[in-house]
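In: coordinates only, sequence not included:
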């Protein structure tokens, strides 16, 4: 991921409701969540949540699919991986032992 794209991801996550929605979608996993479910779970008006989801989508952090009249959202793991990869690409001056605690902390415990 390039620097400009990474900055867009950080800008998208720099607002409280968007960060909460992103983390909620990470927890939802491959099932994702409908826009209304996200709005209800976070106690945010649907039109406000729709705008927030649009920002996350444009930043490449989430993806969506239409299900009839509803839209289901999912974390875009490639976008997340790209952001984290950009941050870690020059990690630790060639000493992988320095990176290990960070990688262990973000590793999935599934």
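Out: Ah, there it is. Since we're looking at a predicted model, the values are computed, not measured.

In: from now on I want contacts and neighbour counts done on CA atoms only, so please keep to that.
Out: Noted.

In: surely residue 66 is within a strand?
Out: Yes: assigned with DSSP: H, G, I helix; E, B strand; the rest coil, residue 66 falls within a strand.

In: here comes the other one, which I'd like you to weigh against the first:
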């Protein structure tokens, strides 16, 4: 991950509703949730939630798939791991274990 991609991803997460949606989708795992489910769970108007989910998708943090009439969002786990790795790669002089970074960041799935 480069600086520009990290800034874009962090900027997308730097808003309360988007951060809450991202965390909810992290909990949902690879199956994800439909946008209406995210909006309902977080008590956010569906049109506003759609805007926030699109922002996260454009930042590369979410992926979508269509299931009939529903659009299902899920976390782009590889991109999320890349962001976490980018943030910690220089931690403590190249010793990320000091920062408490789990070795799971290098695994293929969560």
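Out: Nice, thanks for sending it over. What you see is a predicted model; the values in this text were computed from it and never measured.

In: tally of neighbours for residue 94 of the first structure?
Out: Neighbour count for residue 94 of the first structure, taken as other C-alpha atoms under 10 Å: 9.

In: from residue 104 of the first structure, how far off is it?
Out: According to C-alpha to C-alpha, to the nearest Å, residue 94 of the first structure and residue 104 of the first structure sit 17 Å apart.

In: try residue 17 of the first structure
Out: Taking C-alpha to C-alpha as the measure, residue 17 of the first structure falls 27 Å from residue 104 of the first structure.

In: quick one, which of these two is more surrounded?
Out: Neighbour totals were compared for residue 17 of the first structure and residue 104, and residue 17 leads with 18 against 10 (other C-alpha under 10 Å).

In: give me the neighbour count for the residue nearest to residue 34 of the second structure when sequence neighbours are not counted.
Out: Leaving aside its chain neighbours, residue 34 of the second structure sits nearest to residue 72 (4.1 Å; criterion: C-alpha to C-alpha, 6 or more residues apart in numbering). Residue 72 of the second structure: 20 surrounding residues under other C-alpha under 10 Å.

In: where's residue 72 of the second structure, which helix or strand?
Out: strand 70-75 (DSSP states H and E).

In: so how far is that strand from its chain's centroid?
Out: Centre-to-centre, strand 70-75 of the second structure and its host chain are 12 Å apart (C-alpha atoms, centre = their mean, to the nearest Å).
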